[in-house]
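Colleague: structure of the sequence below:
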Amino acid sequence: MSDAAPAAQAADQPPEPAPPPQAPSQPPFEPMSLPRSIAYVSASLIIGLTQGIAQGFVSTNIPQIAGDLGATQTQASWLLAAYLIPRASLTLLLMKIRAQYGLRRFAEVAIVLYLLVAILSFAILDLRSAILVQFFAGMASAPLSTLSFLYMLEPLPPAWKMRLGLPLVLSTISVGPLLARVISPTLMGDQGWFGLHVMTLGMAAVSLALVYLFPLKSPPRVKAIAPLDLVSWGLIAIGFGGLTVGFVMGSIYWWTEVAWLGWVLALSVITLTCAVVIELHRKTPLLDIRWLVSPAMLHLTITLLLFRLVLSEQSSGAPRMFQVLGITQGQLVPLFAIISVATILGGLALIPFMKPERVPQFHIVALILIAAGAWMDSHSTLDTRPEQLYLSQAMIAFAGSIFMAPAMMRGLMAALARGPNYLLSFIVIFLATQSLGGAAGSGIFSTIINHRQALHLQVLREDLTAADPVVTHEIALRATALASQIIDPVQRQAQAVSLIAQDVSNQAYVMAYNDAYFATFVVAVTALCALLLHLWRDWLAARFLNRTSLPSSPEPQP
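Modeller: As a prediction, the model looks like this:
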């Protein structure tokens, strides 16, 4: 069982997009021809998949990459942390850079840098150089999610930007890490990590050609970056980066076993507190902290964070459980192919019904699907195989897609209703809940599993005694089956006992996963009840206001 598995699942989270929709500062919409519109949409899909697949390649193949680098899997998990650290906050600064230096220049420089980092990957010699390259890869990939959004929104009329563009591009970005699991076993082959580098470089080259062939229209440049913006962003970057390291590595090194984890988390709290203090005392802040802590935004933040936590069941559950059961990456290809299809179908299903007033209904459906899928998964056994989780995992993937786009639409509309400057404040919420929430969810999920596995293993071992006739009979059966392989009866018996102990350990892990799946089910049902109560309260309040606003009937005259 790999200690680095929790970190691998943490990096499986979909990228954190930062898409500005048609803002007032953008040029008026000019219709495109159908072929050119298709070209821009295709560019959006390819750029989004380029970023997502490259991220998934690393998180999926940590054991193989560790072997190629001559490192342990725990050491190799730092590759994932290095990739996620810059992504947690860099989008904030990139939005300012894009406004000040122009959208077209931003797109061209961003994609060139990504191509250069893809070429730099071929120079990796050891773990240190790999970690450094992954850090730069995280920086270079941050703009690609934004470019994917911008290319999707460019050809669409304003009425369809939210309804069609938002769900389609979010589904595409989310499916990238899943597709990486589908194609990785074939690409790895006998070439190891080299095949992944070639694929990443090829997709980066195609994206570079698309950016230069189909330029984006640039709105007028504005002076957007102030000196204190850099100070605040630096503090936020340190804080978010520290939290990312803590959440990703906490369940690997264990939270209380190494002192540096506590110091990293403490530093994160201090730097984020300093950033909040600075922003509260600025006339033109980078972030409107008072708006962020308003009841409406707190409700949205809790909603986004809650869904990211329950969706960790998919990224941190089935893949790691099957790893314990001895299922290889190649055997998981059909499962992740089905999950990928369900993710895309979830985005497509939104298009006919996507309206702001229907957001609660989408969330109700998503919670029901997640609760049902987690309940089905909580009945896993040692004999469970990937095909038995096709339906439940597809339901959870579908739910993730029909939740994310409506939630993001509500946040974007709330930000733009107050003005384009509030867009950055919403992006902070989105990054904190999706990037940090994804890492935290994976860490919490893995911590629960490790804790429950230890408890189950202790109970199972107490039930196994040499005096138990059932245990004695099982040892005899195992020893007989090994007779053709091991001649020495003492070694044969020892090997039989070892096999039974391994089965007991696997059983404890499966029981721990069932506990975690059931906990996800409970959280999803609790959230569903809270949402229904909230909607009922709003309905009662609206009905009461309607009654009090009706004119009273005149009293009859004598």
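Colleague: drop to CA atoms for contacts and neighbour counts, all remaining ones
Modeller: Fine.
Colleague: ok, the closest residue to Pro31 other than its chain neighbours - contacts?
Modeller: Nearest residue to Pro31, sequence neighbours excluded (C-alpha to C-alpha, 6 or more residues apart in numbering): Pro155, at 6.8 Å. Pro155 makes contacts with 31-32, 37, 40-41, as judged by C-alpha atoms under 8 Å, 6 or more residues apart in numbering.
Colleague: mind listing what's buried along the host helix or strand of Ala372?
Modeller: Using DSSP states H and E, Ala372 maps to helix 359-377. Neighbour-count burial for helix 359-377 flags 359-360, 362-377 (criterion: 16 or more other C-alpha atoms under 10 Å).
Colleague: that one: what's the following helix or strand?
Modeller: helix 390-418.
Colleague: centre of the chain to that next one, how far?
Modeller: Centroid displacement of helix 390-418 relative to its chain, using C-alpha atoms, centre = their mean, to the nearest Å, is 13 Å.
Colleague: longest helix in the protein, please.
Modeller: helix 489-549 (DSSP state H).
Colleague: tell me what that helix is packed against?
Modeller: helix 295-316, helix 318-324, helix 359-377, helix 437-463, helix 469-481 (3 or more C-alpha pairs under 8 Å, 6 or more residues apart in numbering; DSSP states H and E).
Colleague: one more to line up against the first:
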Amino acid sequence: MTGTTHTLPARGAPPAPPAVGEQVSARTWVAVAAGMMGAFMAVLDIQITNSSLRDILGTLSATQEEGSWISTAYLVAEIIVIPLTALLTRVFGLRSYMIGTTALFLVFSTLCGAAWNLESMIVFRMLQGFTGGALIPMAMTLVMAKLPASKRATGMAIFGLTATLAPAMGPTFGGYLSELYGWPSIFYINWVPGALLIAGMLYGLEREPMQLKQLWNADWLGIGFMAMGLGGLTIFLEEGNSKDWFDSPFIITFAGLAITGLLGWVVTSTTRAEPFVNLGLYGKRNFLVATVLSAVTGMGLYGSSFLLPLFLGQIAGYSPMQIGEVIMWVGLPQLFIMPFAAKLSSKVDNRILCSVGLALFGGSCLMNAYMDAGTGYDQLFWSQIVRALGQPFIMLTLSNFAMAGIAPRDMPSASSLFNMTRNLGGSIGIALLATALSSREHFHSARLGESVTMLSAATLERIEQMTASFIAKGVDPATAGNQALTAIGNIVRREAYVMAYNDGFFLVGAILIACIGILWCADKVKAPSGGGAGAH
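Modeller: Now for the predicted structure:
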């Protein structure tokens, strides 16, 4: 019978995947689909608060700077739990852990919607991240553990969609829900996919025995170092720009904690026979290349999802719903492209497909590097389409590179590290772009200010025109002159910001295209179509 539990090998390693050619039962597909829904929900929740932040802060009586911790708390908890999922899956079993962590995620999502002050919201968001973060690598583990090689390209294609669609849809979806039903609805909506996920796991997976002894024997020192390192690094990246980086003792402290924790994690991992996650996988060339590019792709995914809504809101004055109408064109075409990419991945060298994907994604960012203050839906449509064409080829093929040749017992570790690296890349990308946006705006503002002076005939003429316009509306001459100077100053600042956004997109595009060279350091890989391991 298909879909039944395989005998667990020693030391609680996950069951080996079904044999090549083995039929996959409907129950197994239900379980895989439920896992994908969980990953999508968890990634969506990373940024779903962004477009609703102003409303949330108003209700909780908090400042913009304080409100940044609503997202930071979720990211810190999520990045810590992702590497732990390999251990927790061995301890509780795939089915029990997925159901338990989803149930807790729904409870904490509800508490987020009912938060009564900023402190309670931050605590509940952290708990939400700690339970939701596990759902991301678990979806990838389900594909590798439950599907035979011939069906894995399809599974990885669906997983790729969760990784690329959710970052783009998070702010959009959050904006729609907030506008229609109020901001608590962005948390309560999780009950719909969450309930379906639990039902899918109950139906699709067999119960596995728990191995609670593994908790007692776990590498708790390594886990402590990992939590300190990744948590410190995430706080450093998320809060660094707003606190002026190394001018802040707070940021210096967390930079020190990050370095100490990460070094301690590496040392304890290499000295223990049974580390909680196998960092030795980074020694495999294909896996290393895949994780480096996963970080870069995370930077591109979250970075472009950070820059474009910010540009449309600040420069074009778009509402969250209008921003959603622009961004949805990154998502919709991917639903049709991903099956095509999955089919190609078993026939064409994945390095070629990934190169095409990186070129398209990078090219779409370069298309956005020439915006002006009038850029809106019509001008951004084609860059969004090009981005949608490229992203599926990247995520699908990188998953294939990462998992090619990985032993069944190391699949949960590989999935955890691969997804952890992508999320870290996202944090690095947003931190890099927020800093670049601020510094380049100052740079362009200064350069424009050199030209727009009272010694410039063009500037004086423009001031006279604007002053006359204000006087014609009934404003007295002195006030009209001041208003004209203020208006000129606002135009200079706006143009400086537009140029800074262009620089940000150019930076992302250049990095994505440059990474095509790194990709060719990997071995040739094709997704298995009916036999073979997939690596050549």
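Colleague: TM-score them against each other, please.
Modeller: The TM-score (TM-score structural alignment, normalised by the length of the second structure) is 0.86; 508 aligned residues with a C-alpha RMSD of 2.9 Å.
Colleague: would you list the helices and strands packed on helix 489-549 of the first structure in JSON lines and tack on distance to Leu280 of the first structure?
Modeller: What follows is these, written out as JSON lines (distance: least, C-alpha to C-alpha, whole Å):
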{"stretch": "helix 295-316", "distance to Leu280 of the first structure": "17"}
{"stretch": "helix 318-324", "distance to Leu280 of the first structure": "43"}
{"stretch": "helix 359-377", "distance to Leu280 of the first structure": "31"}
{"stretch": "helix 437-463", "distance to Leu280 of the first structure": "24"}
{"stretch": "helix 469-481", "distance to Leu280 of the first structure": "67"}
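Colleague: please identify the most buried of those helices.
Modeller: Each of these was scored by mean neighbour count; the highest is helix 359-377, a mean of 22, by mean count of other C-alpha atoms under 10 Å.
Colleague: residues in contact with Pro392 of the second structure?
Modeller: Neighbours of Pro392 of the second structure in contact, by C-alpha under 8 Å, 6+ apart: 157, 160-161, 164, 334, 337-338, 341, 357.
Colleague: mind redoing it with 7 Å?
Modeller: 160-161, 334, 338, 341 (C-alpha atoms under 7 Å, 6 or more residues apart in numbering).
Colleague: map it across to the first structure for me.
Modeller: Under the alignment by TM-score structural alignment, Pro392 of the second structure pairs with Ser401 in the first structure.
Colleague: distance check, the closest residue to its match other than its chain neighbours against Gly437 of the first structure.
Modeller: Spatially, and ignoring its direct neighbours in sequence, Ser401 of the first structure is nearest to Gly346 (5.0 Å; C-alpha to C-alpha, 6+ apart). Gly346 of the first structure sits 22 Å away from Gly437 of the first structure, going by C-alpha to C-alpha, to the nearest Å.
Colleague: before we move on, what about Ser378 of the first structure?
Modeller: 23 Å.
Colleague: ditto for Glu357 of the first structure
Modeller: Taken as C-alpha to C-alpha, the span from Glu357 of the first structure to Gly437 of the first structure is 26 Å.
Colleague: same check on Pro489 of the first structure?
Modeller: Remark: distance between Pro489 of the first structure and Gly437 of the first structure (C-alpha to C-alpha) = 53 Å.
Colleague: same deal with Leu90 of the first structure?
Modeller: Per C-alpha to C-alpha, Leu90 of the first structure is found 17 Å from Gly437 of the first structure.
Colleague: ok, Glu154 of the first structure next?
Modeller: In this structure, Glu154 of the first structure and Gly437 of the first structure are 30 Å apart, going by C-alpha to C-alpha.
Colleague: ditto for Ala88 of the first structure
Modeller: On the measure of C-alpha to C-alpha, Ala88 of the first structure and Gly437 of the first structure end up 11 Å apart.
Colleague: same check on Ala23 of the first structure?
Modeller: In terms of C-alpha to C-alpha, Ala23 of the first structure sits 28 Å off from Gly437 of the first structure.
Colleague: touching stretch 44-61 of the first structure from outside, list them.
Modeller: With C-alpha under 7 Å, 6+ apart, stretch 44-61 of the first structure has contacts from 8-9, 11-12, 15, 80, 141, 144-145, 148-149, 151-152, 169, 172-173, 176-181, 184, 196, 200, 203-204, 207.
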